[in-house]
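# Provided below are the primary sequence and the corresponding predicted coordinates.
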Amino acid sequence: MADLFDAVDDDSTESEVRRVRAPLAVRMRPRVLDEIVGQKHLLRPGSPLRVLAGEKGRATAAQSVILWGPPGIGKTTLANVIARSGGRKFVELSAITAGVKDVRAVMEQALQDRDFHGISTVLFLDEIHRFTKAQQDALLPGVENGWVVLIAATTENPSFSVISPLLSRSVLLTLTALEDDDIADLLQRAVTDRRGLYRSVSLSDSAREHLVRASMGDARRALTSLEAAAAVALEESSDHQSSEVQQESVPEITLEHALEALNQAAVRYDRAGDQHYDITSAFIKSIRGSDVNAALHYLARMIVAGEDPRFIARRLVVHASEDIGMADPTALTAAVSAAQAVQLIGMPEARLNLAQATVHLATAPKSNAVYRAIDAAIADVKAGGAGSVPLHLRDAHYQGADALGHGRGYIYPHDEPAAVAAQQYLPDELMGTVYYVPSRYGAEKILAERLERLEGFLRSGVQLI
């Protein structure tokens, strides 16, 4: 059976267009790579995705790929587009519900389809990071022997969630969240495309900007919101149109229509006014400046404008270490707890958790010592200052390590007074290097005094306590 979004093509009549009842997001689903918005870094001529889909409409390669990126950015759409090329068969499994038995059944069928019917199979596996090692192992024969072209999607780092043999047999492609311009282009295309609203409405700039912001980089959400706003505009136009008067122009989707459809208040949050990055910057700088009221003001503006609460939570987590650090070690705990609460309960209730974390961070003592310390250490490593790990610190648990002198002479700190052992830890090339310099504020004031005693003991064995 043909897909719903195949019901309309460029040769369809207007009546055929109107008969399509599939949701707008389904009708506008890309059919070829050139219709996909965003991911330009993956869609250049000659890129693995274009080779896999066939540059000239025919599949030319059978290279499996792993798509890594946040939810709602088109991983399934990419898999569908690739599967449609070259007459391939498309099979979709979810790692949440599928088991080893399901994987093996797909592999056996794919082998039969290839050998007896000359049909290649594309297996799309969503959330592969949820597969156990045994389940991922079941994929290897089919991938290695070319029975299937695996397209696996994951929101977690494949280096930690996908087994090495499978990772080495696939091309890893990193997808990024859709930009505002990508969403705006998609909305405009949906207004004019024959598969979409087909010029039955027009879209005002203010409505487009608000729909873009409310979508939070999710193409499906943007199209669903547009469809709802168009329905509001068309219904209002129908109510006001006199039966004796011929309508001369199509209804326009205004900001008010978008608001009614989305059922949320609007805040000017566009490029010409309170820009997204300006509000975010003001929010962070108000926390850094310890102005709790200003921080809450900018937090409120982001919430009312429909900013992704996960984005706000991530900024709080970063700020807790970047600008507070060890001056108040509980700041990071508060920020991470707020981020977890956002995931657990969602909005609007999570506004309270975000506000609590904001107040905590804004009123906490400030220090960027941790931020400066790690950047200084990274700069040394990048400059070639890594040095050799001292022999007594090296791993001594494998056979032959003792003969190499690994671990010999290591002093176990817990056997020493105050659980501190005076021995060399830094490589020879970096002896005496200081990265972490605590401030004299908050808990770091006490930490600075302890660190001074620790460094004196490690350098010269001066009594620690």
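Alright, I've got the coordinates. What you see is a predicted model, and the numbers here were worked out from it, not measured in a lab. Numbers count the residues shown, from 1 in each chain.
# drop to CA atoms for contacts and neighbour counts, all remaining ones
OK.
# And the helices in the stretch 201-350 of the chain?
Taking DSSP state H, counting those that start in this stretch as the criterion, the stretch 201-350 of the chain contains helices spanning 205-215, 219-240, 255-262, 276-288, 292-304, 309-319, 330-345, 350-363.
# Tell me which of these lies nearest to residue 87.
Residue 87 lies closest to helix 219-240 among the helices of the stretch 201-350 of the chain, at 26.3 Å (Cα to Cα).
# would CSV of the helices of the stretch 201-350 of the chain with distance to residue 460 be doable?
Listed next are those as CSV, based on distance: least, Cα to Cα, whole Å:
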stretch, distance to residue 460
helix 205-215, 59
helix 219-240, 62
helix 255-262, 67
helix 276-288, 38
helix 292-304, 45
helix 309-319, 37
helix 330-345, 33
helix 350-363, 38
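# will you turn those helices into CSV that also has mean neighbour count and distance to residue 41?
Listed next are these as CSV, based on neighbours: other Cα atoms under 10 Å; distance: least, Cα to Cα, whole Å:
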stretch, mean neighbour count, distance to residue 41
helix 205-215, 21, 22
helix 219-240, 19, 18
helix 255-262, 20, 32
helix 276-288, 19, 23
helix 292-304, 18, 29
helix 309-319, 19, 23
helix 330-345, 19, 30
helix 350-363, 21, 34
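# And those helices: which comes nearest residue 111?
Using Cα to Cα, the nearest of the helices of the stretch 201-350 of the chain to residue 111 is helix 219-240, at 34.5 Å.
# which residues does the most centrally placed residue in the chain contact?
What sits nearest the mean C-alpha location of the chain, by Cα atoms, centre = their mean, is residue 70, with 3.0 Å. Residue 70 makes contact with 155, 175-177, according to Cα atoms under 8 Å, 6 or more residues apart in numbering.
# Identify, from the residues you listed, the entry nearest to residue 17.
Using Cα to Cα, the contacts of residue 70 come closest to residue 17 at residue 177, 30.9 Å.
# Thought residue 68 was touching the closest one, still the case?
No: with contacts counted by Cα atoms under 8 Å, residue 177 stays clear of residue 68, the gap being 11.0 Å.
# here comes the other one, which I'd like you to weigh against the first:
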Amino acid sequence: MKKTEPLASRIRPASLEEYVGQRHLVGDGKPLRVAIENGHIFSFILWGPPGTGKTTLARIYANAINAEFHELSAVSAGKEDIRRIVEVGNSMEPSKGKHSHLQQAGFEFDDLVNNEPPDVKGPKPKVLFLDEIHRFNKAQQDYLLPFVESGRLVLIGATTENPSFEVIPALLSRLRVFILEEFSDEEMMEIISRTGFFLDDKASSWLVEMANGDARQAITMIENTARLYEVVSLENLKETLQSKFLRYDKKGEEHYNVISAFIKSMRASKPDAAMYYLARMLEAGEDPKFIARRMVIFASEDIGLAQPTALVVANAVFEAVRSIGMPECVHNLAHGVAYLANAPKDRSSTSAIGKAIEDAKRSGNLPVPMELRNAPTKFMEELGYGKKDENATDDLLPKKLSGRKYFE
């Protein structure tokens, strides 16, 4: 294979007809399909796991609105890169006609799907695809804001992190957020079949399980295996997995292996192992906020009632990481990891909410016991709101769930 363009790029779908997955967004009548088919112009964020088609959707959308497409990574880009994109060539100014509301910030998405597509004439709109938008700091996001607000840039942000945590409110309020899901096993099989390489059933099944819904990971594995061995067999795939081609990166399999080892080491109260995996992630360039956020989750999920102050410590570590940054926040992370790993563990609250959610889903809107109901009016008091029912049980649960125990 002498082609230098990555396989994932060479087989990238150019239209929705070729696109696999995300039917909740691009199926018939779904919001992104409606926007793409009708050329609606607006800014949005694509939030989802790695390798779920965010870049592909951005390119398909930009092509649909006949836009200039500019791609930046927030890891390495800055204000100067944005300024150059805005200033070079012609930018689309906000429309003065009947569709000007489509260019303004803060519109409702319903405005798009219920109106005729804008008749854009003159200069092409400029689409800025900003990968890992969560890595832009507040000042950089503030710099973006007026260009998005005026329509000089159509922003498409891609992120694996919850945008409500990482995108400033002023910018987020001007963006529609679309949530992408991991590809199913069947969708992964279809994507693998499009690579042009033959894989037997065992190799395909192993690759789908290894990639865990990440299409880019699967395609890269196939490409690297073909470069090394020409034949993409199960044995050769496994050999490639051990090679330098798949060293740790924030979108690769090792990313998930190491964060899993990190969490499980703290869960097992092994501070030395947890500290090692923390170091592995930091040395590989992992976002420290990603690590700290998972520590906050761990404090409630695994330590819980055994040591409630763990959540206070984990939150303090997260705030320190956010305000101090690398490299000094390494000390805050190490402090937090040592504390969490050494803390006693109790998953009773995690287990309890899991059982309660199952009951809530299965049982629906069960009547709340009368004594627990609010009685803001005289009429409601007369109906018995706020008064104890003689036939009610003492556990305060709806009658149908009486006696149910979530905490064993």
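Done, it's in. Worth saying up front: this structure is predicted, and the values here are computed from it rather than measured.
# Residue 19 of structure 2 maps to what in structure 1?
Residue pairing (TM-score structural alignment): residue 19 of structure 2 is matched to residue 36 of structure 1.
# Quick check: buried residues in stretch 162-175 of structure 2?
163, 166-168, 171-172, 174-175 (16 or more other Cα atoms under 10 Å).
# Let me have the residues you listed in TSV, extended by secondary structure and distance to residue 268 of structure 2.
Shown next, in TSV, are those (DSSP: H, G, I helix; E, B strand; the rest coil; distance: Cα to Cα, whole Å):
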residue	secondary structure	distance to residue 268 of structure 2
163	helix	31
166	helix	31
167	coil	34
168	coil	37
171	helix	41
172	helix	39
174	coil	44
175	coil	41
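# Identify the farthest-apart pair in the residues you listed.
Using Cα to Cα, the pair of those lying farthest apart is 166 and 174, separated by 14.5 Å.
# Go ahead and confirm residue 198 of structure 2 touches residue 230.
No: the pair residue 198 of structure 2 / residue 230 is not scored as a contact, 10.7 Å apart, by Cα under 8 Å.
# Residue 171 of structure 2 against residue 141, yeah?
Yes: in this structure, residue 171 of structure 2 is within contact of residue 141 by Cα under 8 Å, at 7.2 Å.
# how about the helices in the stretch 51-200 of structure 2?
Under DSSP H, counting those that start in this stretch, the stretch 51-200 of structure 2 gives helices at 54-64, 79-87, 109-113, 138-150, 163-166, 169-172, 185-193.
# Distance to residue 73 of structure 2 added to the ones you listed, as a markdown table?
A markdown table is the format used below for the helices of the stretch 51-200 of structure 2 (distance: least, Cα to Cα, whole Å):
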| stretch | distance to residue 73 of structure 2 |
| --- | --- |
| helix 54-64 | 11 |
| helix 79-87 | 10 |
| helix 109-113 | 26 |
| helix 138-150 | 13 |
| helix 163-166 | 15 |
| helix 169-172 | 18 |
| helix 185-193 | 25 |
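# before we move on, back to that, kindly state which residue of structure 2 is aligned to the residue nearest to the centre of structure 1.
With TM-score structural alignment as the criterion, residue 70 of structure 1 matches residue 49.
# any idea how far its match lies from residue 215 of structure 2?
The spacing between residue 49 of structure 2 and residue 215 of structure 2, counted by Cα to Cα, to the nearest Å, is 10 Å.
# Residue 257 of structure 2 too?
17 Å.
# Mapping onto structure 2, list which of the contacts of residue 70 of structure 1 remain contacts.
Contacts conserved in structure 2 for these, counting by both residues aligned by TM-score structural alignment, their matches' Cα atoms under 8 Å: 155, 175-177.
# What's the local residue count around residue 108 of structure 1?
Taking other Cα atoms under 10 Å as the criterion, the count of residues near residue 108 of structure 1 is 13.
# rewinding a little: return the closest of the buried residues of stretch 162-175 of structure 2 with respect to residue 27 of structure 2.
The closest of the buried residues of stretch 162-175 of structure 2, once distances to residue 27 of structure 2 are taken by Cα to Cα, is residue 175, at 21.2 Å.
# residues in structure 1 aligned with stretch 145-154 of structure 2?
So stretch 145-154 of structure 2 sits over residues 140-149 in structure 1, by TM-score structural alignment.
# Need the counterpart of residue 219 of structure 1 in structure 2.
In structure 2, residue 219 of structure 1 lands on residue 215 (TM-score structural alignment).
# Then residue 47 of structure 1?
Aligned partner of residue 47 of structure 1 by TM-score structural alignment: residue 30.
# Helix or strand for the nearest residue in space to that match that is not next to it in sequence, just tell me which one.
Sequence neighbours aside, residue 24 is the residue nearest to residue 30 of structure 2 in space, at 6.3 Å (criterion: Cα to Cα, 6 or more residues apart in numbering). Using DSSP states H and E, residue 24 of structure 2 maps to helix 23-26.
# mean per-residue distance, that helix to structure 1?
Compared with structure 1 after fitting, helix 23-26 of structure 2 deviates on average by 1.2 Å (mean Cα distance after the TM-score superposition for structure 1).
# Go through that helix and flag the buried ones.
24-26.
# what helices or strands is it leaning on?
Under the contact criterion of 3 or more Cα pairs under 8 Å, 6 or more residues apart in numbering; DSSP states H and E, helix 23-26 of structure 2 touches helix 31-38.
# what angle do the helix it packs on and helix 54-64 make?
Between helix 31-38 of structure 2 and helix 54-64, the angle formed by their directions is 30 degrees, by axes from the mean of the first three to the mean of the last three Cα atoms, to 10 degrees.
# How far away from the center of its chain is helix 31-38 of structure 2?
21 Å (Cα atoms, centre = their mean, to the nearest Å).
# Show me what that helix is in contact with.
With Cα under 8 Å, 6+ apart, helix 31-38 of structure 2 has contacts from 16, 25-27, 41, 60-61, 64-65, 112-113, 116-117.
# any idea which of those is the one closest to residue 338 of structure 2?
residue 25 (42.4 Å).
# Can you tell me how far the nearest residue to the closest one once chain neighbours are set aside is from residue 289 of structure 2?
The shortest distance from residue 25 of structure 2 to any non-neighbouring residue, by Cα to Cα, 6+ apart, is to residue 32 (5.3 Å). Relative to residue 289 of structure 2, residue 32 of structure 2 is positioned 30 Å away (Cα to Cα).
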